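Visitor: Build me a structure from this.
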Amino acid sequence: MTYAAHHVLTLLAALSAMAGMLRSRLPWRAPRTSLLIWQAIGLTLVLSVVGVALALGLAPYRLGIVPALAAFARDLAGGGLPGALTPFHLLLTACGIAVAGWVLAAFARSARSVAALRRRQRALLGLIARPHPEFAGALVVEHPAVAAYCVPGRRAAIVVSTGSLGLLTRCELRAVLAHERAHARERHDLVILPFAALHRALPASRHVRAMLDAVALLVEMRADDRAARDDGHLILATALRRFRTCDHLVSPPGTLAATEIGAGGDLDARIDRLSAPVPASTPVRVLLLAIAVTVVSTPISLFLLPV
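Guide: Take a look at the predicted model:
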C-alpha cells in the first residue's frame, strides 16, 4: 500500500466518523469529549487532503512528508532537484502546499476579523451598557427584546438586555449568566474558530457547514452542563423556554449566545436534553476519546514517518 493510499484511508475514516457523529445523538451525552472528536476529525480532514497531494508529489524522496518537504526545500534552494521529480510531481506538491496555505490564510483572516468585531463590540458596550447592580461582571443594555450573550476574549463581557431582566426570575437569570460565563471561561470561541475558518475557506460545502453547526450546538450544550451544576437543569431549561416564546434580539457577530435560534443553537434539542439529562458513562467517554486519538494520530504519524 502506497503512502498516498494511507492518507486516502485516513480521509475516508474521518469522513465516516463525521457522518456517524452527525447522525447520532450520542455526542450530546458528552459534549466536551465530543468536541475533542470534532477537532480530531477537522484536523484529519485537512491533513489527509494535503497529505494525499504531498505524498504523491514527494514520493521519489521515500520519506515522511515533513522530512521530504525539508529535503525538497534544500534541493530547490540549491537548484538541483532530483531527476525523479517530474512536472506531475511538482504540480501535486504545489497543490498540496497551496491547499495548506489557503486553509491557514482563511484561519488568519477569520481570527483577525472576529478580533476586530469584538473590539468594536467592547467599545460600543463601554458607551451604552451599565453594570448589573446584583450580578458582578454582567452588563445591561436597554432594549425591550430578550438577549443574553458573551463577547469572548481575554476581557470577556457578559451582556443581557432589559427585556431579559423583565422576563426571567432571579434564579433563571443566574443560570443564563452562568451559561455565558462558561463560554468565557472555557474559551469556546477558540473551539469554534477553526471550523468557522474552514467554512470560510469552503463556503459552498454542506458538510463543512454541518460540521460547524454540530460543533456550535455542542458548545452550547457544554455551557448548559456547566451552568446546570450550580443552578439545576430544570431552571436553565425553563429560562430557555421563556426565551423561545419571545422576540429575540439577534446577537452581534462573533459572540456566543445562549438563546440563539438556528444553526448551532437548536433550543428545542437543548431544552429536551436539560429536561431529561442522561449523563455519559465512563465507557462511553473512553470510547469517544479513543476514537478521537485514533482519528487524529494516524495522519500526523504519516506526515513524520516514512511508509
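
Visitor: drop to CA atoms for contacts and neighbour counts, all remaining ones
Guide: OK.

Visitor: Any idea how many residues pack against the nearest residue to D231 once chain neighbours are set aside?
Guide: Counting by C-alpha to C-alpha, 6 or more residues apart in numbering, A175 is the residue found nearest to D231 once chain neighbours are left out, at 5.8 Å. Residues contacting A175 under the criterion other C-alpha atoms under 10 Å number 29.

Visitor: For A223, see how far away A175 is.
Guide: Going from A175 to A223 by C-alpha to C-alpha, to the nearest Å gives 10 Å.

Visitor: got the buried residues for stretch 279-288?
Guide: Residues V284, R285, L288 are the ones in stretch 279-288 that count as buried (16 or more other C-alpha atoms under 10 Å).

Visitor: now, which of these sits nearest G101?
Guide: Nearest to G101, judged by C-alpha to C-alpha, of the buried residues of stretch 279-288 is L288 at 30.6 Å.

Visitor: was I right about that closest one contacting I37?
Guide: Yes - at 7.0 Å, L288 counts as touching I37 under the criterion of C-alpha atoms under 8 Å.

Visitor: quick one, strands of this structure?
Guide: Remark: strands assigned in the chain by DSSP state E are 130-131, 138-141, 148-151, 157-161, 256-257.

Visitor: and among these, the most buried is which?
Guide: The highest mean neighbour count among the strands of the chain, using mean count of other C-alpha atoms under 10 Å, belongs to strand 148-151: a mean of 27.

Visitor: Run the chain-centre distance for it.
Guide: Relative to its chain's centre, strand 148-151 lies at 17 Å (C-alpha atoms, centre = their mean, to the nearest Å).

Visitor: Give me the contacts around it.
Guide: Outside strand 148-151, the residues that touch it by C-alpha atoms under 8 Å, 6 or more residues apart in numbering are 118, 121-122, 156-161, 164, 176-177, 180-181, 183-184, 251, 254-259.

Visitor: got the contact list for the residue nearest the centre of the chain?
Guide: When C-alpha atoms, centre = their mean is applied to the chain, the residue found nearest the centroid is I192 (2.6 Å). Residues near I192 by C-alpha under 8 Å, 6+ apart: L212, V215, A216.

Visitor: In helices, which of these appear?
Guide: With DSSP state H as the criterion, helices contain L212, V215, A216 from among the contacts of I192.

Visitor: Using TSV, lay out those together with neighbour count and distance to H188.
Guide: Shown next, in TSV, are the ones in helices among the contacts of I192 (neighbours: other C-alpha atoms under 10 Å; distance: C-alpha to C-alpha, whole Å):
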residue	neighbour count	distance to H188
L212	24	13
V215	25	10
A216	24	9
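
Visitor: Going by distance to T33, which of these wins?
Guide: V215 (11.5 Å).

Visitor: this one as well, want them side by side:
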Amino acid sequence: MTVLAALVLALYAVLAGVLAPGRLARAAWPQRAPRLALTAWLALAAAFTAAVALTAYHLALTGPGAHAHGLLALLEPGTRAAGPEGPAVLVPIALAAAWPLARIAAAARRARRDRTEHLERLTLAGRTDPGLGAVLLDHPTPVAYCLHRGPVVISSGTVARLTDGQLYAVIQHERAHLAGRHHLLLTLGAGLADAFRGLPLGRGLRAQIAPLLEMLADDRAARSCRPEDLAAAMCEVGTPHPSPATLPAGGGSRTLLRMRRLLRPAPRPRPAVRLVALALIALAPLVPYLLTCGPTPG
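Guide: Modelled structure (predicted):
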C-alpha cells in the first residue's frame, strides 16, 4: 500500500507543481483578489513540498510489513496503520523540506546584503527630507521606491514632475509596502522560486509574487489618495536598478494592468466565494498528509 501512497503523492506533486500553477498564472481573478492569489501561490509551494517529502517517505517505508496510512487505508480494509519503521525513514522528509528552506535563507541573505550596499550609496547620494518623510535623491530621473524595512526613496525629478496629489499617492504606495512587510513575502517568493526552478511553480512564483504585492500596495494607497493620482504617477516613476531590496512605485510590464485596476476597478469576489477559496487553499498543503499519514477512518 505504501507504493500506492507514493504514486498518489507523486501525482499530487505534479498537480501542485506543474498543472495548477499554469492555470493560476493564466487566470483573470487574481487581479480582483491579489491577497487571495498570493496565498494560493504560497499554498501551492507548501503542497508541492509536502507531496514530494511524503512521496520519499512512503518509498522508504515500502517493504514487508508495510501498512496503509490515512484515507488511502480505506482501499485496504482490515489492515492497521503502522508507525514509522525507524528514524531513518524521516531522512527523506528532512531533505525535501531542507532544500526550499535553504533557498529561502539564501534569498534573505542576498536581500540583506543588497539593502546594506544600497543604504551605503544612499548615505552618499541622498538626504532625509522631513517634509516628504523620505530620502531625497538629487537626480532628474523620476524614481520612487522603498528598501526592505525602509526608507522610502524619492528623486528630485519625481518631486519636480508630479503634482502634489500624485507625489502623495506615490509615497502612500511605498508606505503601504512597508506597513504590509511586503519585503518578507518578496524574499519568501524569491527563495521558493529558486528552489523550484525549472518547474511551472517556480516560474509562476518568480513572475507573479512581485506584481501581486504591487497590487496590494495600490489598493492600500488608494484608500487615502485619489486612484487617478496614483495611476498617473505610475507612468512617470519607476526604479532605475531593480534589485531584491527595492519595491518600486511604478514601472514594469504590469503597469497598464495596475492602472486599469485603479481607474476601472472590477468587483471583488463575494464573501462566500472568498471563504470557499480560502478553505480550499488551506486544505491544499494538508491533503498529502490526510491521504497517507493522517488518522485512518474507522
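
Visitor: before we move on, the earlier item: what separation do you get for the equivalent of the residue nearest to the centre of structure 1 over in structure 2 and T163 of structure 2?
Guide: When structure 2 is aligned by TM-score structural alignment, the residue opposite I192 of structure 1 is L186. The gap separating L186 of structure 2 from T163 of structure 2 is 30 Å, by C-alpha to C-alpha.

Visitor: Relative to G20 of structure 1, how far out is A257 of structure 1?
Guide: Separation of A257 of structure 1 from G20 of structure 1 (C-alpha to C-alpha) stands at 27 Å.

Visitor: Now do the helices in the stretch 1-150 of structure 2.
Guide: 2-14, 20-26, 34-61, 91-125 (DSSP state H, counting those that start in this stretch).

Visitor: Disregarding residues adjacent in the polypeptide, which is nearest to L7 of structure 2?
Guide: Among residues not flanking L7 of structure 2 along the chain, T55 sits closest, at 7.5 Å (C-alpha to C-alpha, 6+ apart).

Visitor: Of the contacts of I192 of structure 1, which are still contacts in structure 2?
Guide: Counting by both residues aligned by TM-score structural alignment, their matches' C-alpha atoms under 8 Å, structure 2 reproduces these contacts from the contacts of I192 of structure 1: V215, A216.

Visitor: of all the contacts of I192 of structure 1, which comes closest to A105 of structure 1?
Guide: L212 (18.2 Å).

Visitor: got a list of what the closest one touches?
Guide: L212 of structure 1 sits next to I192, F195, A196, H199, G264 when contact means C-alpha under 8 Å, 6+ apart.

Visitor: hang on, the earlier thing: next step: the buried residues of stretch 279-288 of structure 1 restricted to helices.
Guide: Among the buried residues of stretch 279-288 of structure 1, the ones falling in helices (DSSP H) are V284, R285, L288.

Visitor: What distance do you get for the equivalent of the last one over in structure 2 to A40 of structure 2?
Guide: In the superposition onto structure 2, L288 of structure 1 corresponds to A277 when matched by TM-score structural alignment. Distance from A277 of structure 2 to A40 of structure 2, counting by C-alpha to C-alpha: 9 Å.

Visitor: Same question for G250 of structure 2.
Guide: As judged by C-alpha to C-alpha, G250 of structure 2 and A40 of structure 2 stand 25 Å apart.

Visitor: So for the two, which sits in the more crowded spot?
Guide: Set side by side, G250 of structure 2 and A40 show more neighbours around G250, with 26 against 21, by other C-alpha under 10 Å.

Visitor: distance of that one from M234 of structure 2?
Guide: Using C-alpha to C-alpha, one gets 4 Å for the distance from G250 of structure 2 to M234 of structure 2.

Visitor: same question, P248 of structure 2
Guide: Distance of P248 of structure 2 to M234 of structure 2, computed by C-alpha to C-alpha: 10 Å.

Visitor: Check P142 of structure 2 too.
Guide: Applying C-alpha to C-alpha, the value for P142 of structure 2 to M234 of structure 2 is 10 Å.

Visitor: go on, A195 of structure 2?
Guide: 32 Å.

Visitor: who's more crowded, the two?
Guide: Ranked by neighbour count (other C-alpha under 10 Å), A195 of structure 2 and M234 place M234 first, with 22 against 19.

Visitor: isn't that one right next to S253, touching?
Guide: No - the pair formed by M234 of structure 2 and S253 falls short of the contact definition of C-alpha under 8 Å, at 11.6 Å.

Visitor: Enumerate every residue touching the counterpart of A20 of structure 2 in structure 1.
Guide: In structure 1, A20 of structure 2 lines up with A17, judged by TM-score structural alignment. Counting by C-alpha under 8 Å, 6+ apart, A17 of structure 1 touches I41.

Visitor: again, but for A249 of structure 2
Guide: A144, Y145, V170, H173, E174, E214, M234, V237, G238, T239.

Visitor: Give me the subset of these lying in helices.
Guide: Counting by DSSP H, these place V170, H173, E174, E214, M234 in helices.

Visitor: which one of those residues sits closest to V135 of structure 2?
Guide: Distances from V135 of structure 2 to those, taken by C-alpha to C-alpha, are shortest for E174, at 12.2 Å.

Visitor: Now the closest one: closest residue in space, sequence neighbours ignored.
Guide: C146 (5.9 Å).

Visitor: Map that neighbour across to structure 1 for me.
Guide: Aligned counterpart of C146 of structure 2 in structure 1: C150 (TM-score structural alignment).

Visitor: Next: L263 of structure 2.
Guide: Aligned by TM-score structural alignment, L263 of structure 2 pairs with S275 of structure 1.

Visitor: ok, now A60 of structure 2?
Guide: Using TM-score structural alignment, A60 of structure 2 lines up with G57 in structure 1.
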